[in-house]
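A.B. asks: Have a look; sequence and predicted model below, questions after that.
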Amino acid sequence: MKAPWTWRSPVPALLAVDLALVALAWWLAFWLRFNLDVPPEFAALGLRSTPLALVAYGVVLLALRVHRHVWKYTSLPELRRLAAAVGLGAALTAVSVLMVRLPQFPRSVLLLHPVLVVLLLGAVRAGWRSLVERTERLAGGARPLLVLGSLQDAAGALRALKGSSNWLPVGILTPLASERWRSLQDIAVVGTLSELAQAATRSGVHTALVASPVGSDARRQALQLAAEARITLLTLPRPDEFLRAEGSAGLRKIQLEDLLGRAPVALDAENLAEMFSGHVVAITGAGGSIGSELCRQVARLGVGRLVCIDISEYAIYQLEQELRQAHPQMQGVYYTANIRDEARLRAILDQHRPAVVFHAAAYKHVPLMEEHNEVEALRTNVLGTLNVARAAAACGARRFVMISTDKAVNPTNVMGASKRLAEMVVQAVAAREPRTDFVSVRFGNVLGSSGSVVPLFNAQIARGGPVTVTHPDIVRYFMTIPEAAQLVLQAGLMGRSGQIFVLDMGDAVKIVELARMLIRLHGKTEEEVPISYIGLRPGEKLFEELLANDETTEPTPHAKLRIAKTNGALLGVEEIVRWVDQAGPQPDARALRDWLQAQVPEYKPR
């Protein structure tokens, strides 16, 4: 049963407002018809005909229940019904005027009037909705926000913020001087990026949303200006984060990868899903940065059973807790095991018979492996890789993918040379085991991975500095952990046995510039957190090499993957095992390097 109208209801008041606007539109139509100067006789005519328009529109507005709409929720359906009501009201008014036969009535008024009515009634509803939304958002604790970016970039950000109860955009700062004094979605351009500090002070704003593209100069400029002005920078979630974002505007703090800029990886999702869906996949080093991301990516592709192997009890426990919560339907099996224990590896893989094995377990810290731990690099990176490769072949795996490194290219340190030797061992096993495709994938530094420079710099900044950089000219290639894992999957899909893939790492980044960006991301300046240079560490290069060029690599169908051209005879893996075993627990460092150089001729120790 419908509730009766009462004079305490807002409906009569809303009807009165609309009828007042109908009357105003009627007189505006006369005014416009006579070029803003209505003759007295036509003014009298307008006065006599006004009740006809009011009655006609009042009947139609009530009949179509236009006033049951709540103005603060006005949207396209309500505006369409309003337009239909105005059209019917205009027709009924015209019929009434013609029936009364008012002398010399200007018929153009009948055409102008409905247009003016739509404009006035629509404007008052849109204005009321905007006012209510702004008031409610402020009353609900919505924080004012500046949007940084060109109008084209800001348009997408404002759409994402639409309806957010947490943020209220109050102005746009553009990198383009030609866009000053313009507005977008009723949000004014209040200046250029260089005026961030002044605009924030005027608006009382302490937060800004960066709408410029990832990796753009505008983002880096915004970071520098925000650090100086003590402004917190936010950005919209990446596509892979939208599912985890709360609401339509799950903003997050800007991160280093948002500034460096990496184009999204195009994956052959259909064939990857076919390779993993319903199958068993095993991953060594599963608790590490790359290994755990491989686990996440494979789990999303519908793996039948995921066998996770890591030497660290705590790392494998953390991974188990994460994957059980994120993928409760997935069958996960979690092992603490050392890849140097071949019998244990074979027992695990023989039990589960994985179709694909990803080998991510390794020692990777250059200075640590360069002094006192050289034999550990050989035992884990070389013999451990041999154990996993043999176990994968023995259990009938279709594919084996080893994670390698750019430091294996013309290595100058034991860690890099051990990974190059591991690549050669994988190629030797590939020649003996034709039923399994053995592939290696090289890439450079991964942002935020354990033991990398970014967590170190973050810790140093948190302590107030100094941030220690080895050399002002040292450069490295960087990619994000998800990107690295996705390209490993893609290489595993398309690789042929014995191939070594090189990833497109983009442009090299100066480590000192990386340090400066991180300092600004923490809202600090170099005066507050200084940078100091400590010299190159043992075995460290100024420039890493990927050999990703036409002379040393071959292209593949994937733009970010190339195949390294390698030369040299296949190794005798038994001789390698015998030498490492006979070297004992503490071999002579010089003798170990000489032997390693004999196995890897391009190794040039420093």
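C.D. replies: Everything's here; your move. Numbering: from 1, shown residues only.
A.B. asks: CA only for contacts and neighbour counts going forward, please
C.D. replies: Fine.
A.B. asks: what about A13, distance to A361?
C.D. replies: 73 Å (Cα to Cα, to the nearest Å).
A.B. asks: If you count surrounding residues, which of these two has more?
C.D. replies: A361 (26 against 13; other Cα atoms under 10 Å).
A.B. asks: Following element in sequence after the helix or strand that contains V97, please.
C.D. replies: Using DSSP states H and E, V97 falls within helix 76-100. Scanning forward in sequence from helix 76-100 by DSSP H and E, the next helix or strand is helix 108-139.
A.B. asks: elements contacting that following helix?
C.D. replies: The contact analysis (3 or more Cα pairs under 8 Å, 6 or more residues apart in numbering; DSSP states H and E) places helix 108-139 against helix 11-33, helix 76-100, strand 167-174.
A.B. asks: what angle do the helix holding V97 and helix 11-33 make?
C.D. replies: 60 degrees (axes from the mean of the first three to the mean of the last three Cα atoms, to 10 degrees).
A.B. asks: And helix 76-100, what's buried?
C.D. replies: Within helix 76-100, the residues that count as buried by 16 or more other Cα atoms under 10 Å are 78-79, 81-94, 96-97.
A.B. asks: how far does that helix sit from the chain's center?
C.D. replies: 50 Å (Cα atoms, centre = their mean, to the nearest Å).
A.B. asks: Report the inter-axis angle for it versus helix 108-139.
C.D. replies: Angle of helix 76-100 versus helix 108-139, following the same axes, to 10 degrees, is 150 degrees.
A.B. asks: can I assume L116 is in contact with A29?
C.D. replies: Yes - L116 is within contact range of A29, at 7.4 Å (criterion: Cα atoms under 8 Å).
A.B. asks: Compare these two (neighbour count), which wins?
C.D. replies: A29 (25 against 19).
A.B. asks: What residues does that one make contact with?
C.D. replies: Applying Cα atoms under 8 Å, 6 or more residues apart in numbering, we find A29 in contact with V109, L112, H113, L116.
A.B. asks: try this one side by side with the last:
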Amino acid sequence: MVRKNVKPLAMLGFDGLMLSFALVLALGLRLGSYEGLLSTSVLACFLLTLASSGIIFLKLGLYRTVIRYMGQQAIVAVLQGVTASAVILAVTSFLTYAEIPRSVPLLYWCFALITVGGSRWLVRAYYQMALEIHKKRVAIYGAGTAGLQLYKALIHGEVYKPVAFFDDNVSKQQTLIDGVLVYNPSEILDVVRDRGIAEVLLAMPGVPRRRRREITKNLRENGLIVKVIPGLEELVDSAGRTEDESQLYENILGRAPVEPQRQLIEKSIRDKVVVVSGAGGSIGSELCRQIVRWDPRQLVMLESSEFALYQIQRELEQQQQDDGRHIPVIPLLCDVRDRSRVAEIIDAFGVQTIYHAAAYKHVPLVEQNVVLGAANNVLGTLSILEAAVAAEVEQFVMVSTDKAVRPTNVMGATKRFAELLCQDFGRRTKKTRVCMVRFGNVLGSSGSVIPLFTDQINAGGPVTVTHAKVTRFFMTITEASELVLQAGSMGRNGDVFVLDMGEPVRIYDLAKRLIQIMGHSVRDEDHPDGDIEIQVTGLRPGEKLYEELLMGDNVSGTDHPMIMRAEEERLNSSELELLVGELREACLAHDSETVHALLLKAVKGYQPQEGMTDIVWQQRAGREGAAEKPTAEIKRFEARTTF
């Protein structure tokens, strides 16, 4: 508290000296000598004036103002304080019978204004001059309200020095703003060269986005560095939208987020050794973030990507430091297809719960890489599942997808095949509870539409939608992770759990809503002056218009009111064993045609929308129309794989 008051007290003392100097100077100038200044009445007048002035200066807030940021309000306060001090001098000279001429208060007012106000302006000017040496010289394009606000912000800052304005409005050109000239934009190259300008700051938030893009493009083509600066109101609006963007998810869902049940999560995690495969992915990383908050004995993270594993490890270290936790987090590089490596890890750490999130999930990529998609999603699941059952792990939860229901793409078919394996193991094993969690699109995950649309909007559009009628189920990444964590406690006999996700959302409507929330307007036939256009690009390979969560109507409730248990068709163990053997051989041989045929045979309801689009297969086919060939090939390989 003492340190806080030192600066105001020092300034008050300095002002006392300046007022004393002004008073002595005024008397000396008026009387021509300093005789009689030490008389009792004059000293009493001096002291009363100084004491009263100090109190008034404090009340006016002169010592709460940061001198280097002095503005109009501070000038008015100094003027009020000095005027009040001069009036007090006149009154006290009358009350104390001091022989002070009536013109002295007026002279005193002038000198006090110079000493008190001038000293402050000298300090401010010195500070500004010291900063000028290191500031980057910039020009502001736009001499309107936004440009003026930007200018005032920059002159008080420590980085930029505005030395020129440019504006398209002819009436503003050749005028001065605080001593800075407004130029015609046609002179910009000459002015930039002559004034040593490093950057041009575009401050025209009221101008249509199309015009701003045109200006920016022209300037950059001439080798200038251009930064687009939003207006003050736009900044305030965007800050206020943070809450709106978080509420956007609830608007998209069409329902309130599903709340977790604490006791269900604790059964699977608290004081247990937990493994998360695919720990660096969108779902896997969120699972890890949630798990460490539920006090496991250890968290073992399996990930094939070194960078992704490093990222989540660093994040969890910081998270635990912030939360004051000390949960052992073990990062391990591991490909889940390596059965011996997975078994070694499970045995070494005495794993009790496994959340299997490792998978290739991007539909077009898996469609174009059939063998690796099947090897990772099917054989990888089988590998970690066999190791878990052999080690008698208590719980095994597989993360699945709504694309596994009547799939139209390889990714969905491989995930359904993996579900069939989990169903079979769950039926046959008694000591490991095996289950699957199936949900729709996760908002904010890698490859989901929200980050994609956000990037496209920030780039000025267009926003691309594959079809105007495409709909999807959505859930938040937190919901998805909490659902997975709770499922282990409810699972038995290879159950499939699904979330009551409300109504599906039309992607086109989602794009429009996101454009509006980010402060823009949609450009279409009815609104040709809008900011962002939505383009329909056509369905991608393997993509379907509508997604489903269930294959049938056989659904029952669980311990959680918003989580359902689906009873779905299974394959018998002997048939699965033959299919898996064939699949393993086909993957080892990189035989994409056989892999595709086996997926068709194993997964009931798998209906590819077109022929196989595996890139390597098409390249080897070596001719146009290769994508039409698989229809005949699939029939041939179906005959080969008949049991």
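C.D. replies: Looks like it arrived, so ask away. No experiment lies behind these values; they were computed from the predicted model shown.
A.B. asks: about what we covered before: counterpart of the helix holding V97 of structure 1 in structure 2, which residues?
C.D. replies: Under the alignment (TM-score structural alignment), helix 76-100 of structure 1 falls on nothing in structure 2.
A.B. asks: and what of stretch 183-192 of structure 1?
C.D. replies: With TM-score structural alignment applied, stretch 183-192 of structure 1 matches no range in structure 2.
A.B. asks: And for stretch 136-148 of structure 1?
C.D. replies: Counting by TM-score structural alignment, stretch 136-148 of structure 1 has no counterpart in structure 2.
A.B. asks: ditto for stretch 421-440 of structure 1
C.D. replies: By TM-score structural alignment, stretch 421-440 of structure 1 lines up with residues 417-436 in structure 2.
A.B. asks: buried stuff in that stretch?
C.D. replies: Those would be 417-427, 429, 432-436, for stretch 417-436 of structure 2 by 16+ other Cα under 10 Å.
A.B. asks: where along the stretch 501-643 of structure 2 do the helices fall?
C.D. replies: 507-517, 573-588, 592-602, 615-621, 630-640 (DSSP state H, counting those that start in this stretch).
A.B. asks: Equivalent analysis for the stretch 201-350 of structure 2, please.
C.D. replies: Going by DSSP H, counting those that start in this stretch, the stretch 201-350 of structure 2 shows helices at 209-221, 232-253, 262-269, 282-291, 306-323, 339-349.
A.B. asks: Let's have those in CSV, adding distance to E367 of structure 2.
C.D. replies: Below are these laid out as CSV (distance: least, Cα to Cα, whole Å):
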stretch, distance to E367 of structure 2
helix 209-221, 37
helix 232-253, 28
helix 262-269, 35
helix 282-291, 20
helix 306-323, 23
helix 339-349, 25
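A.B. asks: just those helices: most buried one?
C.D. replies: helix 282-291 (a mean of 22; mean count of other Cα atoms under 10 Å).
A.B. asks: quick one: that one to helix 306-323, angle?
C.D. replies: Counting by the same axes, to 10 degrees, helix 282-291 of structure 2 lies at 20 degrees to helix 306-323.
A.B. asks: And helix 282-291 of structure 2, what does it pack against?
C.D. replies: strand 273-277, strand 298-303, helix 306-323, helix 477-490.
A.B. asks: which residues of structure 1 does stretch 491-505 of structure 2 align to?
C.D. replies: Aligned by TM-score structural alignment, stretch 491-505 of structure 2 falls on residues 495-509 of structure 1.
A.B. asks: Straight-line length of the matching stretch, end to end?
C.D. replies: Stretch 495-509 of structure 1 end-to-end distance (Cα to Cα) = 29 Å.
A.B. asks: Name the residues of that stretch that are buried.
C.D. replies: For stretch 495-509 of structure 1, a neighbour-count test (16+ other Cα under 10 Å) marks G495, S497, G498, Q499, I500, F501, V502, L503, D504, M505 as buried.
A.B. asks: any idea how far the second one lies from A392 of structure 1?
C.D. replies: Counting by Cα to Cα, the gap from S497 of structure 1 to A392 of structure 1 is 13 Å.
A.B. asks: Now do the buried residues in the longest helix anywhere in structure 2.
C.D. replies: Ranked by residue count under DSSP state H, the longest helix found in structure 2 is helix 2-31. The neighbour-count check on helix 2-31 of structure 2 (16+ other Cα under 10 Å) flags 8, 12, 15-16, 18-20, 22-27, 30 as buried.
A.B. asks: If we ignore the residues flanking it in sequence, what's nearest L88 of structure 1?
C.D. replies: Distances taken as Cα to Cα, 6 or more residues apart in numbering put V60 closest to L88 of structure 1, at 6.7 Å, once the chain neighbours are dropped.
A.B. asks: got a list of what the one you found touches?
C.D. replies: Counting by Cα under 8 Å, 6+ apart, the residues that V60 of structure 1 touches are A85, V86, L88, G89.
A.B. asks: just checking, the second one touches L119?
C.D. replies: What that stands for is V86 of structure 1. No - taking contacts as Cα under 8 Å, V86 of structure 1 lies outside contact range of L119: 10.4 Å.
A.B. asks: returning to that earlier point: against which helices or strands is the helix holding V97 of structure 1 packed?
C.D. replies: helix 40-63, helix 108-139.
A.B. asks: For Y335 of structure 1, find the nearest of these.
C.D. replies: helix 108-139 (50.5 Å; Cα to Cα).
A.B. asks: List the buried residues for the closest one?
C.D. replies: If you call a residue buried by 16+ other Cα under 10 Å, then helix 108-139 of structure 1 has these buried ones: 109-110, 112-118, 120-122, 125-126, 128-130, 133-134, 137-138.
A.B. asks: wait, L272 of structure 1 sits on G492?
C.D. replies: No - the pair L272 of structure 1 / G492 is not scored as a contact, 9.2 Å apart, by Cα under 8 Å.
A.B. asks: Which neighbouring elements make contact with the helix or strand encompassing V437 of structure 2?
C.D. replies: In the assignment (DSSP H and E), V437 of structure 2 maps to strand 433-439. Packing partners of strand 433-439 of structure 2 (3+ Cα pairs under 8 Å, 6+ apart): strand 395-401, helix 410-428, helix 477-490, strand 495-499.
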